[in-house]
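1. Give the three-dimensional model of this entry:
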Amino acid sequence: MNFDQNLYLENEKVILRPLHQNDLPLLQTIAFDADTWRWTVTKIETLPDLKNWLNGSITDRQKQSRYTFVIVDKATGNLAGSTAFGNISETDKRLEIGWTWVSKACRGTGLNRHCKFLLLRYAFEELGYERVELKTDVLNLRSRQAMRKIGATEEGILRSHTLMHDGRRRDTIFYSILRAEWPQLKATIFADLSTSPTQV
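-> Model (predicted):
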């Protein structure tokens, strides 16, 4: 994973591009929605919260620990949220796709599915990684269903795994997709997206 590269992934519906400081004004138009942060470790309610999230994401890229993208809805040209590669192990050829949030207007539109396809294809076909991990709050049924819909395998629950913004200790459920499974998933679950070009 080359953290110095400005990575752009694109198909007919969505563009994933690196998060930048100058995205702050556009992020302000979509970030302040309580339901977005219901199941996340981070809670963004104020402009300082958003600035801290943005600065932390950029710092993590500089530290080569997380690569954060903004999601651009090509139908409108507007920002639709954010997602990231993280917990990267070059030795183990493993990474996580996560830290994903999508604006209220774009939920249920299929945008997140397009994002996951682009990220999975890049991880397996460009980086040559062997394993992609995903995880969520065990109570987040919408997220769990979405992970199953893209063919991820449920692996188990880590109890009292993560401290949430409201003080609750979250049970975290893990999912994964392996490189050996990707061709079949690409040919079935993502068959309608597989002919779309990826731009890097």
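
2. all contacts plus neighbour counts: C-alpha atoms, from now on.
-> Fine.

3. Asn52 is in contact with Gln21, correct?
-> No. Checked against CA atoms under 8 Å, the pair Gln21 and Asn52 is beyond contact range at 11.2 Å.

4. neighbour-wise, which of those two wins?
-> Asn52 (13 against 10; other CA atoms under 10 Å).

5. ok, how many other residues are close to Arg113?
-> Around Arg113 there are 18 residues (other CA under 10 Å).

6. Spatially, and excluding backbone neighbours, which residue is closest to it.
-> Ile150 (7.6 Å; CA to CA, 6 or more residues apart in numbering).

7. Count the neighbours of that neighbour for me.
-> 17.

8. Go ahead and confirm it touches Ala187.
-> No. If you go by CA under 8 Å, Ile150 and Ala187 don't touch, sitting 11.8 Å apart.

9. what's the span of stretch 88-105, first residue to last?
-> 31 Å (CA to CA, to the nearest Å).

10. Need the contact partners of it.
-> 1, 30-31, 33, 36, 65-66, 80-87, 112, 119, 128-135 (CA atoms under 8 Å, 6 or more residues apart in numbering).

11. Narrow those to those in helices?
-> 112, 119 (DSSP state H).

12. how about Ile189, what does it touch?
-> With CA under 8 Å, 6+ apart, Ile189 has these contacts: 149-151.

13. Any chance of these in JSON lines with secondary structure and distance to Ser160 as columns?
-> Formatted as JSON lines, these follow (DSSP: H, G, I helix; E, B strand; the rest coil; distance: CA to CA, whole Å):
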{"residue": "Lys149", "secondary structure": "helix", "distance to Ser160": "26"}
{"residue": "Ile150", "secondary structure": "coil", "distance to Ser160": "26"}
{"residue": "Gly151", "secondary structure": "coil", "distance to Ser160": "26"}
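
14. Okay, helices next: where are they in the protein?
-> 24-28, 47-62, 111-121, 141-149, 182-187.

15. quick one: which of those is nearest Ile15?
-> Nearest of the helices of the chain to Ile15, taken as CA to CA: helix 111-121 at 8.1 Å.

16. Please report the distance of the most far-flung residue of the chain relative to its centre from Thr42.
-> No residue in the chain sits farther from the centre than Gly167, which is 23.7 Å out by CA atoms, centre = their mean. Distance, Gly167 to Thr42, using CA to CA: 12 Å.

17. Name all residues that make contact with the residue nearest to Arg113.
-> Per CA under 8 Å, 6+ apart, neighbours of Ile150: 113, 185, 189-190.

18. What is the nearest of the residues you listed to Asn6?
-> Arg113 (22.1 Å).

19. how close does the closest one get to Leu47?
-> Plainly put, Arg113 is 29 Å away from Leu47 if you go by CA to CA.

20. Now the second one, please; I'll put the structures next to each other:
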Amino acid sequence: MNERIRKNEYDQPIGKEVIGWTTRELPEKFKLEGQYCSLERVSLEKHLDDLYEVYGPNSRPENWTYIPLNRFEDKSVFADYLQTISQSLDPVHYAIIDKSNGKALGTLALMRIDQEQGSAEVGFVIYADELKRTRIATEAQYLAACYIFDELGYRRYEWKCDALNEPSRKAALRLGFVFEGVFRQAVVYKERNRDTAWFSIIDSEWPKVKQRIETWLAPENFTEEGKQKSSLNLL
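-> From the prediction side, this is the model:
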């Protein structure tokens, strides 16, 4: 059933009341811990070699089609890039660490941070092939969302991608983001147009989304060989 629509003294419909809202803090935490992985603020000293395997010439070129970067062909150039993003406050870049071996398998970033309105986006999602479609990949996204909603108290969490990037669109929906529409001719990158697909989770939806992901991540949802028993899409 729809919520009763509020009206002002002029009989005009207005949004629901938000009482006691205050500006939120920036996401500044250096480490987020999970069962299978941790997120660590990227570090030149700690993550250069591992992340060069993800960002460098050994990565498949098709991995870079929808990313506003090209893979790095020179390790010293990548080192400069890594040093720069390690100092950034927006985006805040995290390395995704496999807790079984301590290896960095990719990155994600919290970005377009609006402290006044309590909104942030997850972006720069760049994975090694071995990270894709794994528990770690899902848990990394879960940890970032928990930080935004549960610790920092933001109201809105966004996912955006090239509207033609079907794997990214499917990943957003699988993780519980709601499709909001397409911004046409939103960006020019790599000498081509990008229509941008927008997705979001809002704070009122997060408890249900969170429970669903936790159910999927539970060890009992996986066989000894690491195969899922129930798909996240079906939970």
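
21. List the residues that contact the equivalent of Tyr81 of the second structure over in the first structure.
-> With TM-score structural alignment defining the correspondence, Tyr81 of the second structure maps onto Trp53 in the first structure. Neighbouring residues of Trp53 of the first structure by CA under 8 Å, 6+ apart: 42, 44.

22. Spatially central, which residue of the first structure would that be?
-> Using CA atoms, centre = their mean, the most central residue of the first structure is Thr83, at 3.2 Å.

23. That one matches what in the second structure?
-> For Thr83 of the first structure, the residue aligned by TM-score structural alignment is Leu108.

24. residue contacts, that match?
-> Leu108 of the second structure neighbours (CA under 8 Å, 6+ apart): 93-96, 122-126.

25. Just these: which are in strands?
-> Cross-referencing the contacts of Leu108 of the second structure against strands under DSSP state E gives 93-96, 122-126.

26. Could you pick out the buried ones from the residues you listed?
-> By neighbour count, with 16 or more other CA atoms under 10 Å, these hold 93-96, 122-126 as buried.

27. of all those residues, which comes closest to Asp203 of the second structure?
-> Val122 (15.2 Å).

28. which residue packs closest to the closest one, ignoring adjacent ones?
-> Leu110 (4.8 Å).

29. and the gap between Glu45 of the second structure and Pro167 of the second structure?
-> For Glu45 of the second structure, the distance to Pro167 of the second structure - CA to CA - is 32 Å.

30. do the same with Glu191 of the second structure
-> Distance from Glu191 of the second structure to Pro167 of the second structure, by CA to CA: 22 Å.

31. for Val188 of the second structure, same thing?
-> Taken as CA to CA, the span from Val188 of the second structure to Pro167 of the second structure is 20 Å.

32. Over to Pro207 of the second structure?
-> 25 Å.

33. Neighbour count for those two, which is higher?
-> Per other CA under 10 Å, whichever of Pro207 of the second structure and Pro167 has more neighbours is Pro207, with 13 against 9.

34. Map the more buried one onto the first structure.
-> Aligned partner of Pro207 of the second structure by TM-score structural alignment: Pro183.

35. cool, Leu44 of the second structure as well?
-> Checking TM-score structural alignment: Leu44 of the second structure goes with Gln21.

36. which ones are touching that match?
-> Gln21 of the first structure sits next to 54-55 when contact means CA under 8 Å, 6+ apart.

37. same deal with Lys160 of the second structure?
-> Lys160 of the second structure neighbours (CA under 8 Å, 6+ apart): 121-123, 196-199.

38. Ok, Gln28 of the first structure next?
-> 47, 50.

39. Which residue in the second structure aligns with Ser160 of the first structure?
-> So Ser160 of the first structure corresponds to Gln185, using TM-score structural alignment.

40. Cross-check the contact I'm expecting between that match and Ala163.
-> No. In this structure Gln185 of the second structure lies outside contact range of Ala163 using CA under 8 Å: 10.3 Å.

41. So the two - more neighbours on which side?
-> Ala163 (18 against 11).

42. doesn't Val182 make contact with that one?
-> Yes. With contact defined as CA under 8 Å, Ala163 of the second structure reaches Val182; the gap is 6.9 Å.

43. Can you give me the neighbour number for Glu181 of the first structure?
-> Quick note: Glu181 of the first structure (other CA under 10 Å) scores 13 neighbours.

44. hang on, the earlier thing: tell me the one of the contacts of Lys160 of the second structure nearest Lys75 of the second structure?
-> Looking across the contacts of Lys160 of the second structure and measuring by CA to CA, the closest to Lys75 of the second structure is Gly123, at 22.9 Å.

45. which position in the first structure aligns with the closest one?
-> So Gly123 of the second structure corresponds to Gly98, using TM-score structural alignment.

46. Going along the chain, name the strands of the second structure.
-> 6-7, 13-14, 31-33, 37-41, 92-98, 103-114, 119-127, 156-162, 178-189, 192-202.

47. Make CSV from these and add distance to Asp50 of the second structure to it.
-> Below are the strands of the second structure laid out as CSV (distance: least, CA to CA, whole Å):
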stretch, distance to Asp50 of the second structure
strand 6-7, 54
strand 13-14, 51
strand 31-33, 18
strand 37-41, 13
strand 92-98, 10
strand 103-114, 6
strand 119-127, 11
strand 156-162, 25
strand 178-189, 27
strand 192-202, 30
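
48. which of those strands sits most buried?
-> Comparing those by mean neighbour count (mean count of other CA atoms under 10 Å), strand 92-98 comes out on top with a mean of 26.

49. Identify the residue range in the first structure corresponding to that one.
-> So strand 92-98 of the second structure sits over residues 67-73 in the first structure, by TM-score structural alignment.

50. mean deviation of that stretch from the second structure?
-> Superposed on the second structure, stretch 67-73 of the first structure shows a mean distance of 0.7 Å to its aligned residues (mean CA distance after the TM-score superposition for the first structure).
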